[in-house]
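> Sharing a model prediction with you, sequence too.
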Amino acid sequence: MEALKDLAGKVTGDENSPGIFNSAAPTGERAGKGEFPKPGDFVVESQVDRVVGIQADMEKKPESVTAVQGDEDFTKYKAAGLMIGKKTIVTGGDSGIGRAAAVHFAKEGADVAIVYLPEEQVDADKTKQLIEKAGRQCLLFPQDIRDEAGCNRVIESVVKAWGRIDVLVNNASVMYDQKSITDITTEQFKRTMETNIYGTFFLTRAAVPHIPKGGSIIITASQGEFSFGPPSLLDYSMTKGAQVSMVRCLSNQLIGQGIRVNAVCPGPVWTPLQPAAMDKETMKTWHNTPAPIGRIGQPSELGPAYVFLASEQMGSFISGQSIHVNGGAIVSG
């Protein structure tokens, strides 16, 4: 084991720490050079008093984060025209990973419809601004995806406007940190299940008849269902496991129609989902337990994974799979 620790330390470039076996983020001179942000560089904040986190209200990320992963306007991304003319939908596209997917699609030439909660309008407006800056159309749908009829209306509206749906990204989810199963109220459990599972199912069922051959369905799952069971995210993790099963079954169901179905499984990524789910003490712990790469990920690092799976040029032979964008955590499945 000591030999493994020494090897891990060498891989991470840290001669004085056991690499991935050390749960603390890099500190000291290495972090100070702008390579990785120190845990203390992040403002410990929380939005647990809200139904959903708002990115516009999050504290500014430390400069060392944007220096490594790119700014929140995704200006460092170099597009290659991989999705010119595609018509896409991204749920939870107002902020975080959903915004990253939506804006990267637009930069690659796609028009994007985003679905979000009415409370997230300020974030949705920002995403629309970024999509239109890329020269593409953006449709806004303030719709709670727990509402089956509302999901049907979204799909009908997009098809009426654009005639088809080339890519559907089921990204919207809710997450609540609870230490014990006895702390999970029936209300919370119902909201988590209905948002993460029902909403994903409703939108996908309505969209499939309008997805042509070569189309793509992508679900945002989680690394937790492959590497470990997060003890304080019980109901959330249950839904993510269900989503992975949906990807595998639906892929087998739709592969004959030329529609590919895959999942992106993020590791720890700094989005409004975290401050909405965790109190300040939990957030402090989260910032101090980064991915093996030595830091928390940023949404800009997830966007290209969605482009990869959505693009026919890049992902034409991939279906039923889970892509792990998790900062180096080794998983199976």
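Received, thanks. Everything quoted here is computed from the prediction, not taken from an experiment. Numbering: from 1, shown residues only.
> Only C-alpha atoms from now on, for both contacts and neighbour counts.
Fine.
> chain center to whichever helix in the chain runs longest: distance?
In the chain, assigned by DSSP state H, the helix with the most residues is helix 234-254. A distance of 15 Å separates the centroid of the chain from that of helix 234-254, by Cα atoms, centre = their mean, to the nearest Å.
> And that helix, what's buried?
234-241, 243-244, 246-248, 250-251 (16 or more other Cα atoms under 10 Å).
> quick one, helices of the protein?
Here the chain has its helices, by DSSP H, at 2-11, 29-32, 63-69, 96-107, 121-133, 148-162, 186-193, 199-207, 224-227, 234-254, 273-277, 280-287, 303-310, 312-315.
> put this beside the first:
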Amino acid sequence: MEEQPDHGEDSYRGHGRLDGKVALVTGGDSGIGRAVALAFAREGADLVICYLESDEDDAQVTAGLVRDAGRTITLVPTDLTIEENCRAMVDRTVAEHGRIDVLVNNAAYQLAQPGGIADITTEQFDRTMRTNLYATFWLCKMSLPHMPAGSSIINTSSVQASSPSPELLDYATTKAGIATFTRALAWSAASQGVRVNSVAPGPTWTPLVRATMPEEMVEGFGENTPMGRAGQPVEVAGAFVYLASKESAYVTGEVLAVTGGLPVIA
């Protein structure tokens, strides 16, 4: 990317808010996922991250940042659209750490189609649903039995959930589903002391933008926000830290918008 995203490499300072925690972060190789992994590590958490095999080089960069913060990280290249891969990742996390304190469902797939629904194939729709919605469902279901009271699940929604773009119809549909799924799961998970929340980013400068959007959409990306620019991954990571920490001990079923001022309907 011409303009490199800011993950907090030179700016994020931890304050011990996640000391000794074990965090499982999907899509932790780049973008918001890398920023979250870095912030969690500097707050004292050990990490397990997953990513596609094709993103190994990016994952190694994230691993270096986590290790430089003095924390451990386990790298799991895998395809979350397959249920058994999700189970294997949870099993590996529990085998290595004995529990999961924080689950961050951040991995996502999108492919903008300027022609809207006419250009979205069944194969694309299925991949988007399985990556964004199915994997979130599987990982929450499989992780909950290993999450002690006080743990936190954080699902990544989007401003697209309430202000959808026609060219991102399938992606926006999954992000609205994630917001509703989060609110519903929060009710049942509360009985075991686990909080379930969501972060809804607005336009954020990540490799996903450059890789999946046509040039005309990339130009001026984020200028439609009241702040007049796209956000940086580090500016979103703090919301995940808050929802993972004791500072949000009385917060569950919430969708926290980090959008530069774009409204997200609660």
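Arrived safely. On a predicted model such as this, the values are computed, not experimentally measured, just so you know.
> Mind checking the TM-score on these two?
Aligned and superposed, the two chains score 0.96 in TM-score terms (TM-score structural alignment, normalised by the length of structure 2); 265 aligned residues with a Cα RMSD of 1.3 Å.
> quick one, which of the helices of structure 1 is nearest to Gly333 of structure 1?
helix 224-227 (6.5 Å; Cα to Cα).
> Tell me how far the closest one lies from the chain's centre.
Averaging C-alpha positions (Cα atoms, centre = their mean) puts helix 224-227 of structure 1 15 Å from its chain's average.
> Does anything pack onto it? Which helices or strands?
helix 234-254 (3 or more Cα pairs under 8 Å, 6 or more residues apart in numbering; DSSP states H and E).
> So which bit of structure 2 is the helix it packs on matched to?
Residues 169-189 of structure 2 are matched to helix 234-254 of structure 1 when aligned by TM-score structural alignment.
> Following superposition onto structure 1, what is the mean distance for that stretch?
Average distance, stretch 169-189 of structure 2 versus aligned residues of structure 1 after superposition (mean Cα distance after the TM-score superposition for structure 1): 0.5 Å.
> Contacts for that stretch, please.
If you take Cα atoms under 8 Å, 6 or more residues apart in numbering as the criterion, stretch 169-189 of structure 2 is touched by 109-111, 116-117, 120, 125, 128-129, 132-133, 136, 144, 155-158, 160-162, 164-165, 194-198, 252-255.
> same deal with stretch 214-225 of structure 2?
Residues from elsewhere that reach stretch 214-225 of structure 2 (Cα under 8 Å, 6+ apart): 112, 203-204, 209-210, 228-231, 259-262.
> which of the residues you listed lies closest to Leu103 of structure 2?
For the contacts of stretch 214-225 of structure 2, the nearest to Leu103 of structure 2 is Thr204 (21.3 Å; Cα to Cα).
> Now do the contacts for Asp6 of structure 2.
Applying Cα under 8 Å, 6+ apart, the residues near Asp6 of structure 2 are Gln232, Pro233, Val234.
> Can you give me the buried ones in stretch 210-217 of structure 1?
Buried residues in stretch 210-217 of structure 1, defined by neighbour count with 16+ other Cα under 10 Å: His210, Ile211, Gly214, Gly215, Ser216, Ile217.
> Most distant residue from the centre of structure 2?
In structure 2, counting by Cα atoms, centre = their mean, Ala118 sits farthest out from the average C-alpha position, at 28.5 Å.
> so who does the residue positioned nearest the centre of structure 1 touch?
In structure 1, the residue lying closest to the centroid (Cα atoms, centre = their mean) is Ile97, at 3.8 Å. By Cα under 8 Å, 6+ apart, the contact set of Ile97 of structure 1 is Asn171, Thr271, Pro299, Ser300, Leu302, Gly303.
> how close does it get to Ile218 of structure 1?
Ile97 of structure 1 sits 13 Å away from Ile218 of structure 1, going by Cα to Cα, to the nearest Å.
> circling back to that earlier point, now, the most widely separated pair of the contacts of Ile97 of structure 1?
Within the contacts of Ile97 of structure 1, two members stand farthest from each other by Cα to Cα: Asn171 and Ser300, at 14.9 Å.
> What's the end-to-end length of stretch 221-230 of structure 1?
One end of stretch 221-230 of structure 1 sits 14 Å from the other (Cα to Cα).
> What lines up with the residue farthest from the centre of structure 2 in structure 1?
Using TM-score structural alignment, Ala118 of structure 2 pairs with Thr182 in structure 1.
> what does Pro203 of structure 2 give?
Under TM-score structural alignment, Pro203 of structure 2 pairs with Pro268 in structure 1.
> Quickly note the distance from its match to Met314 of structure 1.
As judged by Cα to Cα, Pro268 of structure 1 and Met314 of structure 1 stand 25 Å apart.
> Would you mind telling me which of these two has more residues around it?
Comparing Pro268 of structure 1 with Met314 by other Cα atoms under 10 Å, the one with more neighbours is Pro268, at 21 against 12.
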